[in-house]
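# Take a look and give me a structure for this.
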Amino acid sequence: MRVVFLTWRDSTHPDGGGSEVFVEEVARELHRRGHEVTIRCARSDGATAEADLDGVRLLRAGGRLTVYPRALGWLVRHRRRVDVVVDVINGLPFGAPLVRRRGVVGLIHHVHRRQWQIIYPDVRGRFGWFVERRLTPALYRRTPILTVSDASRDDLVAIGFDRALLTVARNGVGGSPVDAGRSPSPRISVLARLVPHKQVEHAFAVVERLLADYPDLHLDVIGDGWWRPELEAALARHGVADHVTLHGHLPASTRDRLLAQSWLMLLPSVKEGWGLAVMEAAVQGTPTVAYREAGGVAEAVADGLTGELADDLDDLVARTGALLNDHDRRRAMGTRAVERSATFTWQATADVVEEVLRGTTSHDQVRTGRRS
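Okay, here's the model as predicted:
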């Protein structure tokens, strides 16, 4: 098949995250299986217009919003060279069904209601939520949709998507355990983009409230983003700047070493489609404490087995403190986390995606007035 992913960003973009990793890992696997794969996304400062991603063609053009019309225009111009389009909907859709009857698959990691409210608490957020809640389900009402967790599937059904057209393709995870050794002193980590809805400030609050019991507690924040200045100010407000390191974006090897040294990872995000960071920590034998109501995180974390789910900030603090104090339970969780992470592979993810793509492929899909 000739497959094109229309996506907002790639993993080199300053705002790139788990959604971009999903697209690129699946694209690589599809290429290894003999498919011709292209990713069309926005171009960030310093990025080239075109790149090769292990055989996958990566095309970058447009900015935060202009990427959408430019990608759709490109799709119209190259309509005869594409068998199936994966329209990656991160809040806003590309609108591929406007120019194709068939050969379109949507990919939605999660519903963004809380994100719209947090990032744009004004008319922009209300408009974005209107588009996602009303226009997108109507436009994609006959389109097969991929998502990454049962929780996201249920949320999509709640805003009008047809459950029969929804397929769950859970994230895989790469990497292998590194021999870094646990830190001799209590150390926790957060692996996330630095954006408001990741609520990294909650991890600062955890450190602040546990310092009396663990005066040498340290937090490693792995990741970068436009919210970093606000987080630096929050560090001062919480009085924990000496106990927190904002590492920024790190190479995978350094990221894995820090995760392997951590006693626990915290994921205080408002909402996640799945929570790839949970599995990346699990590969290193590090349990995760996250919020129960954060969507797919409640599936990525096996509560009580590979980590724990908290109900609110007070509960997050309490559970983190209890696990820091219980070495045997924490180690047992880490062992189970490693075992469970081995069951999530990108090959298995691509199996599901490939099956859905094959079911929608057509060589006569464009709305040109011809019979199809």
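
# Only C-alpha atoms from now on, for both contacts and neighbour counts.
Fine.

# Please identify the buried residues of stretch 292-310?
292-303, 305-310 (16 or more other CA atoms under 10 Å).

# and for comparison, fold this next one:
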Amino acid sequence: MKVTFLTWRDPDHPDGGGSEVYVEQIARRLVARGHEVTVRSASYAGAPSRETVAGVVHRRSGGRLTVYLRGLAHLLTREGRDRDVVVDVINGLPFASPLLRRHGVLALVHHLHREQWSIIYPDWRGRLGWFVESRVTPRLYRSVPVVTVSEHSAADLARIGVESSAVTVVRNGLDHGARTAPVARSVTPRIVVLARLVPHKRIEHALWVLSQLRTETAGLRLDVVGDGWWHEQLVAEASRLGVSDLVTFHGHVDDPTRDRLLAAAWVMLLPSVKEGWGIAVTEAAAQGTPTIGYRESGGLCESVDDGVTGFVVADRSELLAATARVLGDADLRTRLSVEGARRARLLDWDDSAERFEEALGTVGRNRVSGRRR
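Alright, predicted model coming up:
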């Protein structure tokens, strides 16, 4: 099949995150299975407008909002009309593909963004964004099959009117062939955060935990892995809390460096307000590092088995207590580490791609049938 993903960013975008990793991993494996795959996303400094990576054609144009107009306009071109399936990646805002295509559209939704809208835009823009996502999008895509990454996200979609029968869950995987050699755990306690530096990841909560534990946990350090437009605010918060000397902001790093930092840590904190699945959890578990995050995030209740591979907690005080418990109990860390690594081995991008391909096949066949009618 000829497949185009319409998405707002690619994995190398400065604001790229787990959603973009998911698209890239699936796209590469679809190419390996014989499909022709293009990913259309926003442009950014230093990125070519067109390149091919691992067989996937990347075409970049438009900015934060105009990427949606560019994607929609593409569907009017000969190439756009020739696509068997358009995967409309909905990260809060849709590309509105059903306006131009009656058949051959598949929606990909990682999670809903109600909390993010109110955090980033605490005014009419946030209310408008949530109105579009929760009211307009379900109506516009009412006949479009949907792929999402967790049962929790599927339940959220049902709550805004998406038919459960239209939703397929295809979880995040892991590229086991790309794993680096095991790295020794740090001899001194280390906490790690792997996330985009944006407000709704609430990395401030990890900084607060560090400030509370610094006196009772000798040698404690925090590694923040990732970058984003909230970086300076986090640096300022670390200074305000008096922990600047205990925090290292690593920014974007390559995969081997990411794995080394995850493997060295005793525990990962992921205090996000919302996660579809939390690919960082899987990456950490592959290195034997357990994760603690919030129950309200939704997806972490599936990617973290509470008390078995990590902990999901209710609030900041419980986050602190769980972190102190893990840091102070070597036997507990070992149990969480062993079981987390075992379960991570069960997740594989090849399996995810196979499931995704099945969803694509159904959509592609429906388009052929629609053409015949």
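
# Kindly provide the TM-score of these chains.
Between these two chains, after superposing, the TM-score reads 0.97 (TM-score structural alignment, normalised by the length of the first structure); 370 aligned residues with a CA RMSD of 1.4 Å.

# mean deviation of the helix or strand hosting residue 70 of the second structure from the first structure?
Here residue 70 of the second structure, judged by DSSP states H and E, is contained in helix 66-74. Following the fit onto the first structure, the mean deviation recorded for helix 66-74 of the second structure is 0.7 Å by mean CA distance after the TM-score superposition for the first structure.

# I'd like the next helix or strand past that helix.
Toward the C-terminus from helix 66-74 of the second structure - assigned by DSSP H and E - lies helix 78-82.

# Would you mark the buried spots in that following helix?
Within helix 78-82 of the second structure, the residues that count as buried by 16+ other CA under 10 Å are residue 80.

# for the helix or strand following that helix, packing partners?
The first helix or strand that comes after helix 78-82 of the second structure along the chain, using DSSP H and E, is strand 85-89. Packing partners of strand 85-89 of the second structure (3 or more CA pairs under 8 Å, 6 or more residues apart in numbering; DSSP states H and E): strand 2-6, strand 105-109, helix 349-372.

# mean deviation of strand 85-89 of the second structure from the first structure?
By mean CA distance after the TM-score superposition for the first structure, the fitted strand 85-89 of the second structure averages 0.3 Å away from its aligned residues in the first structure.

# Tell me which residues touch the residue nearest the centre of the second structure, please.
In the second structure, the centroid-proximal residue (CA atoms, centre = their mean) is residue 18; its distance is 2.6 Å. Counting by CA atoms under 8 Å, 6 or more residues apart in numbering, residue 18 of the second structure touches 278-280.

# Could you rerun that using 10 Å?
11, 24, 110, 172, 195-196, 275-280 (CA atoms under 10 Å, 6 or more residues apart in numbering).

# go on, residue 50 of the first structure?
So residue 50 of the first structure contacts 39-40, 43, 57-61 (CA under 10 Å, 6+ apart).

# follow-up on the earlier one: can you name the two of the contacts of residue 18 of the second structure that are farthest apart?
Greatest spatial distance among the contacts of residue 18 of the second structure (CA to CA): 24 and 275, at 18.5 Å.

# More neighbours: which of the two?
Remark: of residue 24 of the second structure and residue 275, residue 275 carries more neighbours, 29 against 19, as counted by other CA atoms under 10 Å.
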